[in-house]
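Asker: After the sequence you'll find the predicted model.
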Amino acid sequence: MQTTTHEIADRIYRLSTCVPEVAPGGFTFNQFLVDADDPLLFHTGPRRMFPLVSQAIARIVPLERLRWIAFGHVESDECGAMNEFLAVAPRAQVAHGATGCMVSLDDLCDRPPRKLADGETIDLGGKLVRHIDTPHVPHNWEARVLFEETTKTLFCGDLFTHTGDGPPITDADIVEPALAAEELFHATALSPLTAKTIRRLATLEPQMLALMHGSSTRNRCSESLLRLADAYDVLTRQS
């Protein structure tokens, strides 16, 4: 395996590692580095992927400069290596929603995490990220997303997950591949709030959707969110 690096928006880098055996055509595990005065890493990757991911980051910024470690929810592919990053970045702190800290991170983190209220922002110096609670969307009680306001990049976590090792940025539709992956994995927690939560994200009018699994896109971002919400409305009624 190797980790590739691409700048998908101004000073926002996608670090991508494709694991062939996870799904037909492979399956990407993506982290995102926001290069600012106080750099932020969104997703750490699994603990065993730490050497690959940390080397990729170090080609952009020194690891000791990392200030914030964030992720969508508590799962090994999202935060498995968080303590490894805390060990090599003395100033770094995990930042997550209050629920995630209460349920898991107050205990799991080697240093106390920063608890964020819904809608709270962190000024990175040149970039501004907003924490948005999305409980159970796509899954886990503590689920959340981040929105970088200067580039209008929505860090989607597991939303729009799709298989394959596509390009870093695609102009192709991401909704149908996401629904195909949903049929394969059945990963989304379907509830009356699923579609409503996704529609709320569409009101942000993002200009980039940064996906954890699959290609990111700047094409019709709000429309894609609304179409995904409509599809989950249907699946919820059928469940």
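Answerer: Sure, I can see it. Residues are numbered from 1 along each chain as shown.
Asker: alpha carbons only for contacts and neighbour counts from here, please
Answerer: Noted.
Asker: Who are the contact partners of the spatially most central residue of the chain?
Answerer: The C-alpha lying nearest the average C-alpha coordinate of the chain belongs to Gly157 (C-alpha atoms, centre = their mean; 3.0 Å). Applying C-alpha atoms under 8 Å, 6 or more residues apart in numbering, we find Gly157 in contact with 71-72, 145, 210-213.
Asker: Equivalent analysis for Asp171, please.
Answerer: Remark: with contacts taken as C-alpha under 8 Å, 6+ apart, Asp171 is in contact with 217-219.
Asker: cool, Arg91 as well?
Answerer: Residues touching Arg91, when contacts are defined by C-alpha under 8 Å, 6+ apart, comprise 64-67.
Asker: got it, and Arg114?
Answerer: Counting by C-alpha under 8 Å, 6+ apart, Arg114 makes contact with 93-96.
Asker: Helices along this protein, start to end?
Answerer: Defined through DSSP state H, the helices belonging to the chain, from first to last, are 50-58, 76-79, 82-88, 98-100, 106-108, 175-185, 194-202, 221-238.
Asker: now, which of the contacts of Arg114 sits nearest Lys127?
Answerer: The closest of those to Lys127 turns out to be Ala95 (C-alpha to C-alpha; 15.6 Å).
Asker: Please name the nearest non-neighbouring residue to Asp158.
Answerer: Counting by C-alpha to C-alpha, 6 or more residues apart in numbering, Met212 is the residue found nearest to Asp158 once chain neighbours are left out, at 5.8 Å.
Asker: What of Leu66?
Answerer: Nearest non-adjacent residue to Leu66, counting by C-alpha to C-alpha, 6+ apart: Pro39, 5.1 Å away.
Asker: let's bring in a second one:
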Amino acid sequence: MTVTNSDSNTNVHEIADRIYRINTPVSLPGDDTGFSFNQYLILDDEPLLFHTGLRGLFPLVREAVAHVMPVERLRHVAFSHVEADECGALNEWLAVAPHAAPLCGQVAALVSIGDLADRPPRALADGETISLGSHVMRWIDAPHLPHAWECGFMMEESTRTLLCGDLFTQPGFGKAPITENDILGPSEAFRGQMDYFSHTKNAEALIGKLANLAPRTLAVMHGSAYSGDGAALLHALSRELCREQASRTA
């Protein structure tokens, strides 16, 4: 792990072949456990950044990207859904990367990004792939999982890395860039305190679709990324959500 800013402790770590987690720990008012924001940079012929970070974090994330490659090489700025930490700095990235364009699902492009972004987005259909060179990215629609109609995720197929956004959000600073330890327990405990899931009736089917991709790495937006049997962990999350839904309707 390389610290790219000693004041913020923003850091970069390669979690899979040329896939870099950029992590910025933050302190929250009245909470001594802290929190973290992650972006993922895929280095290839057409580099991709998944999550822009908040606008306020842009200088830190830009500095971290520049540690790996010249920022002007960026070609795709992707995200799971429209939220400040997901795409708040989108236009800042488009300004420093003249050949970059937003990359998102069709719903996000239609209802938000076509208007919000300074450059037209490339919209991907469910299951559509895009080649970055040696990495191939697949878009997976996941409406309302965990929230937002336009929500979706991306799978890098050669490394089997699932860029899974807000799923498995963990409290704390995410000091371990990648772990084989349990992340479901901490993420469910956090969700119990601050329930950010939409409780969609389609959660089981959507998680099953993600699990069928057999990810080996779960690139989490908040906390440590996970290395191991990603399908088993996704199914475990699905069981937790199904039990909760059953208790709500009992």
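Answerer: That came through fine. Remember, it's a predicted structure, so these values are computed and weren't measured experimentally.
Asker: Would you pull the TM-score for this pair?
Answerer: Taking TM-score structural alignment, normalised by the length of structure 1 as the basis, the two superposed chains have a TM-score of 0.98; 239 aligned residues with a C-alpha RMSD of 1.0 Å.
Asker: so the residue nearest to Leu66 of structure 1 makes contact with Pro62?
Answerer: No. Because the distance of 9.9 Å does not satisfy C-alpha atoms under 8 Å, Pro39 of structure 1 is recorded as not touching Pro62.
Asker: Of those two, which one has the most company?
Answerer: Taking neighbours as other C-alpha atoms under 10 Å, Pro39 of structure 1 and Pro62 compare with Pro39 leading, 23 against 14.
Asker: So what does that one match up with in structure 2?
Answerer: The alignment partner of Pro39 of structure 1 in structure 2, by TM-score structural alignment, is Pro47.
Asker: residues in contact with that match?
Answerer: Applying C-alpha under 8 Å, 6+ apart to Pro47 of structure 2 gives the contacts 41, 73-76, 132.
Asker: from the residues you listed, which ones fall inside strands?
Answerer: The members of the contacts of Pro47 of structure 2 that map onto strands under DSSP state E are 41, 76.
Asker: need the contacts of Pro47 of structure 2 in TSV with distance to Thr161 of structure 2 and neighbour count, can you?
Answerer: Compiled in TSV, the contacts of Pro47 of structure 2 are given as follows (distance: C-alpha to C-alpha, whole Å; neighbours: other C-alpha atoms under 10 Å):
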residue	distance to Thr161 of structure 2	neighbour count
Leu41	12	26
Arg73	22	19
Leu74	20	26
Arg75	19	22
His76	17	25
Leu132	14	18
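Asker: ok, the contacts of Pro47 of structure 2 in structure 1: which stay?
Answerer: Of the contacts of Pro47 of structure 2, the contacts whose aligned counterparts also meet in structure 1 (both residues aligned by TM-score structural alignment, their matches' C-alpha atoms under 8 Å) are 41, 73-76, 132.
Asker: So which of these is the closest to Phe173 of structure 2?
Answerer: Within the kept ones among the contacts of Pro47 of structure 2, proximity to Phe173 of structure 2 (C-alpha to C-alpha) peaks at Leu41, which comes in at 19.2 Å.
Asker: Please report how far the closest residue to the closest one other than its chain neighbours lies from Glu244 of structure 2.
Answerer: Distances taken as C-alpha to C-alpha, 6+ apart put Leu49 closest to Leu41 of structure 2, at 4.5 Å, once the chain neighbours are dropped. The spacing between Leu49 of structure 2 and Glu244 of structure 2, counted by C-alpha to C-alpha, to the nearest Å, is 34 Å.
Asker: that older thread, tell me which residue of structure 2 lines up with the residue nearest to Asp158 of structure 1.
Answerer: Met212 of structure 1 is assigned Met221 in structure 2 as its aligned equivalent, the criterion being TM-score structural alignment.
Asker: before we move on, what about Val53 of structure 1?
Answerer: Across the two structures, Val53 of structure 1 finds its equivalent in Val61 of structure 2, going by TM-score structural alignment.
Asker: right, and that match touches Ile22 too?
Answerer: Yes. At 7.1 Å, Val61 of structure 2 counts as touching Ile22 under the criterion of C-alpha under 8 Å.
Asker: Contact partners for Gly223 of structure 2?
Answerer: With contacts defined as C-alpha under 8 Å, 6+ apart, the neighbours of Gly223 of structure 2 are 35-38, 169-175, 177.
Asker: Can you tell me which of these is nearest Arg18 of structure 2?
Answerer: In terms of C-alpha to C-alpha, no member of the contacts of Gly223 of structure 2 lies closer to Arg18 of structure 2 than Pro177, at 14.3 Å.
Asker: distance of that closest one from Gln39 of structure 2?
Answerer: Counting by C-alpha to C-alpha, the gap between Pro177 of structure 2 and Gln39 of structure 2 amounts to 12 Å.
Asker: try Phe153 of structure 2
Answerer: 13 Å.
Asker: mind checking what Trp93 of structure 2 lines up with in structure 1?
Answerer: Looks like Trp93 of structure 2 aligns to Phe85 there (TM-score structural alignment).
Asker: Next: Pro70 of structure 2.
Answerer: Pairing criterion TM-score structural alignment: the partner of Pro70 of structure 2 within structure 1 is identified as Pro62.
Asker: go on, Ala84 of structure 2?
Answerer: Aligned by TM-score structural alignment, Ala84 of structure 2 pairs with Ser76 of structure 1.
Asker: Just give me the neighbour total for the closest residue to its match other than its chain neighbours.
Answerer: Leaving aside its sequence neighbours, Ser76 of structure 1 sits nearest to Pro46 (C-alpha to C-alpha, 6+ apart; 5.2 Å). When counting by other C-alpha under 10 Å, one arrives at 17 neighbours for Pro46 of structure 1.
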